[in-house]
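In: what follows is a predicted structure for the sequence shown.
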Amino acid sequence: MPTTDLASGDSRARPAWVRRAFESDSVEPDLDRVRRVGARFLGLGFIGYPVVSAASILASASLTDAWWPPLSILLSVGPGILLIAATFRPGTAWLTPLALTSWVGYVLGLVLWFVAWNGTTLADPGDSAQWMVAFCGMPSMVLMLVRPRLAVVALIASSTLAHLSQQLGRFGEVTSDAPMEVMWSLMFTGVFLAVVLVATRTGRELDETREETYRTAANVAAASAREVEKERFDAIVHDRVIASLLAVRPGRPDDRLATQAASALEELARVPGSDGPDAATDVEVIRRIRSAAADVSERFDVEVVVGETGGDADGHDVGSGTATYPAEALDAVVEAMSEALRNVVRHAGDDAECAVIVRFAPDSLSMAVVDNGVGFDPETVAVGRLGIAVSIRGRLARLPGGHARVQSRPGRGTTVQILWERP
């Protein structure tokens, strides 16, 4: 079943296998995409250059010992294969070591040329004595994807070594043309390095823009939620409190009026304010969840189960009204659940059934919003659709100990798992 990333506000406390299995492998998806495509393209270059340089390799083979040509080919093709293979792995943490490997392999091939050179020169100095000079900027382009400054240093070193070996193989000595050849190589390859640098910076800017969009959307959603809560408070005061006060008559109190007043007070107590409680009991949590679900639609079923231990760290029974949960965690969990339920109303279909399963444990509060609606493919959700990204995963990601996961398949319904664990 397709699964989106698990968002966590405090991944340091989570086992490594949990992070690998559930958490997003990068907070910069566009930059990673640029790096991945660039590494794949450059890997093909490392493999392709020996093929197109076959004539040059054969022509210059007489200048070196027999072991150098196949070794130089291996030092080119090997990193290329590794680069291409690694692009099919998650993340891009592998790119820096492989970029360094490709550059070290290239420099090693150049250095070994001086060892393998037998002192002879080409009959025609116009030919190429060192086939590796043709792609002296390739390792630097790979480094430019991750380490721009090091890429410049690598280009200078690679170009210098490559053209020195080229000079020795052609003329038997380093001529006055060597500095110009090195300079021309630097200028020519520098254009391609600049293109790579611009591409990576563009990817990073796209990621920063997306993150800023998420933050703005979250702030707007928070302001909207406060306005909705204020309107709800005003409605409770008008419809419940004032109505109860106006119903008071001289004489013996009416039991129904007492029940109505108690209900109004409970409703007021659950409305968070600027000076609201820092924690909520499990009874209040249950009431808040049921009320929030009913606010979206009366047709949603809410089922509450208790964890295996049935108590919190202080020995209180969960469900007794003595176990407490942070108000911040309750707000985030309830709001995420409400967004999931609103998505059911909007997208699951008129005939879809939905249930909310809430589970209490000593140090955690979790729920699953399950529907049998039309479902969808999470991989095809457009980047601009912020409901799941901001209101569910993003909200839980900002909460210490919060996690969210969405599972769905076209025609098979949707399950939204929401979890808060005490840090």
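Out: Perfect, thanks for sending it. Numbering: from 1, shown residues only.
In: use CA for all of it now, contacts and neighbours both
Out: Fine.
In: what about residue 415, which SS state?
Out: The local conformation at residue 415, judged by DSSP: H, G, I helix; E, B strand; the rest coil, is strand.
In: tell me which element the nearest residue to it once chain neighbours are set aside is part of?
Out: The shortest distance from residue 415 to any non-neighbouring residue, by Cα to Cα, 6 or more residues apart in numbering, is to residue 370 (4.5 Å). Taking DSSP states H and E as the definition, one finds residue 370 inside strand 364-371.
In: now for that strand, which elements pack on it?
Out: helix 327-343, strand 354-361, strand 414-421 (3 or more Cα pairs under 8 Å, 6 or more residues apart in numbering; DSSP states H and E).
In: which strands and helices sit next to the longest one?
Out: Counting contacts by 3+ Cα pairs under 8 Å, 6+ apart, helix 327-343 packs against strand 279-281, helix 282-296, strand 364-371, helix 395-397, strand 414-421.
In: how does it look with 7 Å?
Out: helix 282-296, strand 414-421 (3 or more Cα pairs under 7 Å, 6 or more residues apart in numbering; DSSP states H and E).
In: buried by neighbour count: which residues of the first one qualify?
Out: Looking back up the chat, that one is helix 282-296. By neighbour count on 16 or more other Cα atoms under 10 Å, the buried set for helix 282-296 is 282, 284-286, 288-294.
In: list of residues touching it?
Out: 270, 300, 302, 318-319, 321, 323-324, 334, 338, 341-342 (Cα atoms under 7 Å, 6 or more residues apart in numbering).
In: so that helix versus strand 364-371, what angle?
Out: Taking axes from the mean of the first three to the mean of the last three Cα atoms, to 10 degrees, one finds helix 282-296 and strand 364-371 inclined to each other by 20 degrees.
In: here comes the other one, which I'd like you to weigh against the first:
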Amino acid sequence: MPVEGVGIREAWSKIPSPGSIETGSERFTSKRMERILAIVVAVGSTVLGAQALIAALTTLSEADFAHVGMLVLVFAPLAAMLVACVLGRGVRTASGLFAVGYLIALILWPVVVNPNHKVAAQQPWIFFLVNVGVVAAMLAFPLWLQFVWAACMPFVYGYVRLVQGDFSNEFWVTTGFDVSFTLILGLVIIALGWMFRSVAAGVDDVRGRTVSSYAAAAAATAAEEERVAMSALMHDSVLAALIAAERAETPRAQTLAVSMAREALTRLANTDAGVAEEGSDEPVAVGQIVIELRRALSELGADAIVEQRGDAGHLPGRVARALVLAARQALGNAVTHAAGRGLHVVVIGDGDDGTTVVISDNGPGFDPEAIGADRLGIRASIFARMAGVAGTAEIDSNSTGTVVTLGWSRA
């Protein structure tokens, strides 16, 4: 197969089945937008927080324990929020703690910090963090509460300032300006956050629908290709083998019919592997079968042991290949339908006279007769494959588990 064909097939196999798209990958843009918002909030809050901290330290007086407690109440959650935004972990929790802690500090402000401070023109340091509390609410709360927070926080600040200034005319003018500024800015911040998140969610939704549609188209195309290949195989090989068997009257014709039937069964079993040949008939050691099955378990991510018993001998190459491929199909079924519970593989050698492979699991079991006629996982990949090399395949399944026995004997 050309290199380009291999690349296309590998890429095609990466397309998820319809309905199997993981939520994490489906919401990629929304997660990326949340990360961007957290970084922007961290940068802006750092600047405003540093400005507020400098203003607070310049007004801090000795033995003012209440003011120190207020600083701890505000800046400790703020520092935690900044660290969480930078690291991208615990952003919602840390932001919520700061938003609530800042609101409590704002309410306590006129009682705890400088209750006799009557200078209206000098804004207190806590003013610089009003909109930081709003962006914290944007990261932590649902949309309706974000707008409530953005609308109420400036008025809480304004009421606190008016209480501190005994509702004097001078305080009404400066406080009204501060409230209007923070109110407009806070509502704009919340609106922008809502808009960016809505755009990201829309991109994710369109992406999810596009991938689902593409996956459905890919599945339909693969099914059609398989149908065409199966129809050609049935016409070229299976029907020819049946006609040859019907007309075989001499020993030579019967031998030819058997050979044609074996080739047809092999091609039918190997349709899922993309090959139609039996492979080399050079002798293969039973130990190589064990190695191949261990490799198959590793590729499937299954935790099981391949046990080897009996006398290790050699098998014809095509027989060993059929045993490995049929066993791989049984292992895949056990991992898919039984989650690999109690998976156990035993390879029993009888010298050069034959080999038996037993795959068992403790899954819920199934009824082999109830499998649809269009499902070739068992009929073609196991039964037809073993029949193509004159081997045997048995499936014993009930509510306690499933046992698949594959065998070949030189006799």
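Out: Thanks, I have it. These numbers come from a predicted model, not from an experiment.
In: where does the TM-score land?
Out: After superposition, the two chains reach a TM-score (TM-score structural alignment, normalised by the length of structure 2) of 0.56; 287 aligned residues with a Cα RMSD of 4.5 Å.
In: and which of the buried residues of helix 282-296 of structure 1 is nearest to residue 307 of structure 1?
Out: Distances from residue 307 of structure 1 to the buried residues of helix 282-296 of structure 1, taken as Cα to Cα, are shortest for residue 282 (12.4 Å).
In: may I ask which helix or strand encompasses residue 397 of structure 2?
Out: Assigned by DSSP H and E, residue 397 of structure 2 belongs to strand 392-398.
In: in structure 1, which residues correspond to that strand?
Out: Aligned using TM-score structural alignment, strand 392-398 of structure 2 spans no residues in structure 1.
In: buried sites along the next helix or strand after that strand?
Out: Going down the chain from strand 392-398 of structure 2, the next helix or strand is strand 401-409, by DSSP H and E. Neighbour counts using 16+ other Cα under 10 Å place 401-408 of strand 401-409 of structure 2 among the buried residues.
In: between strand 401-409 of structure 2 and strand 392-398, how many degrees?
Out: Relative orientation of strand 401-409 of structure 2 versus strand 392-398 (the same axes, to 10 degrees): 170 degrees.
In: by contact count, what packs against strand 401-409 of structure 2?
Out: Applying 3+ Cα pairs under 7 Å, 6+ apart, we find strand 401-409 of structure 2 packed against strand 354-361, strand 392-398.
In: deepest in the core, which of these is it.
Out: Highest mean neighbour count among those (mean count of other Cα atoms under 10 Å): strand 354-361, with a mean of 23.
In: so how far is that strand off the chain centroid?
Out: Put simply, strand 354-361 of structure 2 sits 34 Å off its chain's centre (Cα atoms, centre = their mean, to the nearest Å).
In: what's the angle between it and strand 401-409?
Out: Interaxial angle of strand 354-361 of structure 2 relative to strand 401-409 (the same axes, to 10 degrees): 170 degrees.
In: where in structure 1 does the helix or strand just after strand 354-361 of structure 2 fall?
Out: Sequence-wise, the next helix or strand downstream of strand 354-361 of structure 2 (DSSP H and E) is helix 376-378. Following TM-score structural alignment, helix 376-378 of structure 2 has no partner segment in structure 1.
In: and the following helix or strand past helix 376-378 of structure 2, what other elements does it pack with?
Out: Heading C-terminal from helix 376-378 of structure 2, the first helix or strand you meet, by DSSP H and E, is helix 385-388. Using 3+ Cα pairs under 7 Å, 6+ apart, the elements in contact with helix 385-388 of structure 2 are helix 251-269, helix 317-338.
In: if you set the cut-off to 10 Å instead, what comes out?
Out: Contact partners of helix 385-388 of structure 2 among helices and strands, from 3 or more Cα pairs under 10 Å, 6 or more residues apart in numbering; DSSP states H and E: helix 251-269, helix 317-338, strand 392-398, strand 401-409.
In: what's the matching residue for residue 131 of structure 1 over in structure 2?
Out: When structure 2 is aligned by TM-score structural alignment, residue 131 of structure 1 is paired with residue 125.
In: what sits closest to its match if chain neighbours are left out?
Out: Of all residues not flanking residue 125 of structure 2 in the chain, residue 52 sits nearest, at 4.8 Å (Cα to Cα, 6+ apart).
In: same thing with residue 301 of structure 1?
Out: Spatial nearest neighbour of residue 301 of structure 1, chain neighbours left out: residue 355 (4.7 Å); criterion: Cα to Cα, 6+ apart.
In: do residue 94 of structure 2 as well
Out: The nearest residue in space to residue 94 of structure 2 (Cα to Cα, 6+ apart) is residue 81, at 4.8 Å.
In: and the one you found, how far from residue 143 of structure 2?
Out: Computed as Cα to Cα, to the nearest Å, the residue 81 of structure 2 to residue 143 of structure 2 distance reads 19 Å.
In: higher neighbour count, the two?
Out: Set residue 81 of structure 2 next to residue 143 and count neighbours by other Cα atoms under 10 Å: residue 81 wins out with 28 against 16.
In: any buried residues in the strand or helix carrying residue 41 of structure 1, and which?
Out: Using DSSP H and E, residue 41 of structure 1 maps to helix 29-52. Neighbour counts over helix 29-52 of structure 1 (16+ other Cα under 10 Å) mark 29-36, 38-40, 42-47, 49-50 as buried.
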